[in-house]
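K.L.:
Can you look at this prediction? I've put the sequence above it.
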Amino acid sequence: MRPARALIDLQALRHNYQLAREISGARALAVIKADAYGHGAVRCAQALQGSADGFAVACIEEALELRYATLRNPILLLEGFFEADELKLIDQHDLWCVVHSTWQIEAIERTRLNRPLNVWLKLDTGMHRVGLHPAEYREAYHRLMASGKVAKIVLMSHFSSADEPESPRSAEQLATFAHASAGLQAEISLCNSPGLLRWPQLTPRQRPDDWVRAGLMIYGASPFEGPQEQAARLRPVMTLESKIICVRELAAGEPIGYGARFVTERPTRVGVVAMGYADGYPRHAPSGTPVSIDGRRSRLIGRVSMDMLTVDLSDLPAAGLGSRVELWGREVGAGEVAAAAGTIPYQLFCNLRRVQTLYSAG
């Protein structure tokens, strides 16, 4: 069988989730949208169900996948509902939902429910994606509470630049949130992974009954480009690996791969690896992107193709046919590969497909 595979360390996942709770001192939603960032939503949720305060997904389809797998933890719909009819399913399956627009408030007011909703009321503090305008936030809160359809409201927003430590945007967003929510008695949820990892500088108001939303960090990747104290404590959850399926001996001056973009500068041993962009490895990763071969660092050479890529074996005489190649994981950080390819770890994980996924409970 083709040797390309993703190894998922569920013990590392649990470690990273507990780290989120430890450094925040608050309750934590494990964000498992987009199939748990490519790690497998159901398996990751099952691994966390005994400890997670709740899960967060993008939409009701993702939530129902978890409910049909008999997961009973609270589940928050981060995009809320797209049509009023979805409120019946939200009610039936006891889901929590984000409300970010006045039309959603109107839909809640009109809908007959069997139980009051748990609403996370989203404020646009400056990201300008979704969220209520600060001038209408207080009215929206009181309107929902007066509707008789809501059991509890969590006040929330989302940081746009928390992964940029020098940016003033997070402080500005905090000030906007503080002003718009002043006097409203409710739990608060502000921090995503970068915001959480920068605790306590970013959110000094964090309380034990507040909430953080831990996404990328629970999968063991850092949202920061450079070193960060708390991120250094994360454990990679996914190891993407394959094997060398062919070895070539090339003289100096020989081109490798599509477009002949890489030309050998010396006699070169080339390893061909069963991994390509159809598996989710970034096609635009340049020559020099790090890989690990039998536990020793080397580099990608030549352009990534659909099913294969090529690596440099010149300084690894013991490596050859059948050698294990780690594309990212414990030996090569996903952040390193992402930086080399001009992208982010989120995209690496979410683009993964076709490879066999194997789980280890630890």
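P.N.:
Done, it's in.
K.L.:
Could you use CA atoms for every contact and neighbour count after this?
P.N.:
Noted.
K.L.:
which stretches of this structure form helices?
P.N.:
10-24, 33-38, 41-48, 60-68, 86-92, 102-110, 134-146, 169-181, 193-197, 334-341, 345-350 (DSSP state H).
K.L.:
how far away is Ala186 from Leu313?
P.N.:
Distance, Ala186 to Leu313, by CA to CA, to the nearest Å: 59 Å.
K.L.:
Looking at the two, which one has more neighbours?
P.N.:
Leu313 (23 against 15; other CA atoms under 10 Å).
K.L.:
Might one say that that one is in contact with Val273?
P.N.:
No - Leu313 is beyond contact range of Val273, at 11.5 Å (criterion: CA atoms under 8 Å).
K.L.:
Regarding stretch 207-221, how distant is the last residue from the first?
P.N.:
Stretch 207-221: ends 25 Å apart by CA to CA.
K.L.:
same question but for stretch 141-161, I mixed them up
P.N.:
OK, stretch 141-161 end separation, CA to CA: 26 Å.
K.L.:
now do stretch 142-150
P.N.:
With CA to CA as the measure, stretch 142-150 spans 11 Å from end to end.
K.L.:
Give me the distance from it to the chain's centre.
P.N.:
Offset of stretch 142-150 from its chain centre (CA atoms, centre = their mean, to the nearest Å): 33 Å.
K.L.:
swap in stretch 319-339?
P.N.:
20 Å.
K.L.:
try stretch 174-184
P.N.:
Taking CA atoms, centre = their mean, the mean C-alpha location of stretch 174-184 is offset from the chain mean by 28 Å.
K.L.:
What lies in contact with it?
P.N.:
Leu123, Thr125, Pro134, Ala135, Tyr137, Arg138, Leu155, Ser157, Thr203 (CA atoms under 8 Å, 6 or more residues apart in numbering).
K.L.:
ok and the longest strand along the chain relative to helix 334-341, angle-wise?
P.N.:
As assigned by DSSP state E, the longest strand anywhere in the chain is strand 238-250. Angle, strand 238-250 to helix 334-341, by axes from the mean of the first three to the mean of the last three CA atoms, to 10 degrees: 50 degrees.
K.L.:
ok, second structure coming up, stack it against the first:
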Amino acid sequence: MRPLVAEIDLDALRHNYQLACRCAPQSHSVAVIKANAYGHGALECAQALESQAPAFAVASIEEAMLLRHGGITRPIVLLEGIFSIDEMALVDAHGLWICVHSQWQVDALLAATPRHPIPVWLKVDSGMHRLGFSVDEVAGLWQRLSAAPSVASLHLMSHFASADSQDNGYFNQQMALLQGLASQLDAPLCLANSPATLAWPVAHGDWNRPGVMLYGSDPLQTANDITRQLQPVMTLRSEIIALRELEAGEPVGYGGRWRAPRRSRIAVVACGYGDGYDRHARDGTPVLVNGKRCALAGKVSMDMMTVDVTDVPEAVIGSDVVLWGRASNGEMLSVDEVARYCDTISYTLLTGVLPRAPRRYHTRSA
């Protein structure tokens, strides 16, 4: 079989979730597993966390149904709410929680007659300017929803535009607005995403929403003592399938972008953009070969990439290659570092790993 695999370390997932909880011990932490748990497998990750997480968060009914059909019984929050009125029947039947960010969603909720009242997170646009009601609309909506028989618990929710930044000006602006609203309405809050969970205790509310940090990625512009405790959950691993000896000046790959600066040894690795590895990766993008750092040499192809292993003489066909994650010798290559070489963020790399790379789940004690 083709050697490429995405290994998913469920112990690391649980460690990262517990780290999120320790960051905010007075808050409930909903585990965000939208987008197939950021590429890691939503059902498997939910099963690993169900004994610890009081609730899960997804982006759509389809994602929620995958969990329910897989046996997950914990509350599930629809972060974008319903997409059509007829979804209210599924919300009721499966005990889902919903966010409401648009008037038609409020109208659908107020018109509904569910068997059990529905927990609701009312989304405020505090400055992100994507989804949510303006500050001026919130008080009236809060009163209507609080009085509605179809509504159970009610929280204010918002999303920070710059919690990952060292410049806290805009974050402080959003936070002040939300604190004012919460005080006015005596409303419980759900605000903190991963960066706010890690770096902004002032944003810790009744509920927090850790997402990418659960998978071992550091969402902050500058690492801190807490983010250094994150453990990688996905290791994207393959093997060397061929070796080539090149003379100085010889090119490698499409367009000959990389040319050997000396007599070089090039390894061909079974992984490419057809597996989800970013085609924009620059020459020099780090790769671990037998646990030693090497560098991408040449453009990524659909099924293969080429790596300079001149300084790893023990590299042979079948040698272990880690594209990101944890090598067998314990050496780690952060997906965040790889993302920087691709001029992107870890989110796109993790969610971009395609089904052709099978997921294999394990615990280190197993």
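P.N.:
It's in. All values derive from a computational prediction rather than experimental measurement.
K.L.:
coming back round to it: okay if I get the helices of the first structure as CSV plus distance to Ala361 of the first structure and mean neighbour count?
P.N.:
Listed next are these as CSV, based on distance: least, CA to CA, whole Å; neighbours: other CA atoms under 10 Å:
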stretch, distance to Ala361 of the first structure, mean neighbour count
helix 10-24, 5, 21
helix 33-38, 16, 20
helix 41-48, 8, 19
helix 60-68, 19, 18
helix 86-92, 31, 16
helix 102-110, 40, 16
helix 134-146, 43, 15
helix 169-181, 37, 17
helix 193-197, 24, 25
helix 334-341, 21, 20
helix 345-350, 20, 19
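K.L.:
In CSV: those, plus distance to Gly288 of the first structure.
P.N.:
Converted to CSV, these look like this (distance: least, CA to CA, whole Å):
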stretch, distance to Gly288 of the first structure
helix 10-24, 28
helix 33-38, 25
helix 41-48, 33
helix 60-68, 37
helix 86-92, 48
helix 102-110, 49
helix 134-146, 47
helix 169-181, 34
helix 193-197, 28
helix 334-341, 8
helix 345-350, 17
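K.L.:
The counterpart of Asp308 of the second structure in the first structure - how many residues pack around it?
P.N.:
In the first structure, Asp308 of the second structure lines up with Asp312, judged by TM-score structural alignment. Other residues within reach of Asp312 of the first structure, judged by other CA under 10 Å, total 23.
K.L.:
thought Asp312 of the first structure was touching Val273?
P.N.:
No - between Asp312 of the first structure and Val273 there is no contact under CA under 8 Å: 10.7 Å.
K.L.:
tilt between the longest strand of the first structure and helix 10-24?
P.N.:
Counting by the same axes, to 10 degrees, strand 238-250 of the first structure lies at 120 degrees to helix 10-24.
K.L.:
Can you tell me the closest non-neighbouring residue to the residue in the first structure sticking out farthest from the centre?
P.N.:
Within the first structure, the residue lying farthest from the chain centre (CA atoms, centre = their mean) is Ala251, at 42.7 Å. Residue nearest to Ala251 of the first structure in three dimensions, not counting chain neighbours: Pro267, with 4.3 Å by CA to CA, 6 or more residues apart in numbering.
K.L.:
I'd like to know how many residues surround that neighbour.
P.N.:
The burial count for Pro267 of the first structure: 13, using other CA under 10 Å.
K.L.:
what's the answer for Met306 of the first structure, then?
P.N.:
Met306 of the first structure has 16 nearby residues by other CA under 10 Å.
K.L.:
For it, list the residues it contacts.
P.N.:
Met306 of the first structure neighbours (CA under 8 Å, 6+ apart): Met275, Gly276, Tyr277, Ala278, Asp279.
K.L.:
So it versus Met275 of the first structure, what's the distance?
P.N.:
Met306 of the first structure is 8 Å from Met275 of the first structure, by CA to CA.
K.L.:
Next, show the common contact partners of the two.
P.N.:
Counting by CA under 8 Å, 6+ apart, Met306 of the first structure and Met275 have no shared contacts at all.
K.L.:
returning to what we had before: go through the contacts of stretch 174-184 of the first structure and name the one nearest Gly257 of the first structure.
P.N.:
Proximity of the contacts of stretch 174-184 of the first structure to Gly257 of the first structure (CA to CA) peaks at Ser157, which lies at 46.4 Å.
K.L.:
Return the residue of the second structure aligned against that closest one.
P.N.:
By TM-score structural alignment, Ser157 of the first structure lines up with Ser158.
K.L.:
Check the gap between that match and Ser126 of the second structure for me.
P.N.:
For Ser158 of the second structure, the distance to Ser126 of the second structure - CA to CA - is 7 Å.
K.L.:
Next, count neighbours for the equivalent of Ile245 of the first structure over in the second structure.
P.N.:
When the second structure is aligned by TM-score structural alignment, the residue opposite Ile245 of the first structure is Ile241. Neighbour count for Ile241 of the second structure, taken as other CA under 10 Å: 16.
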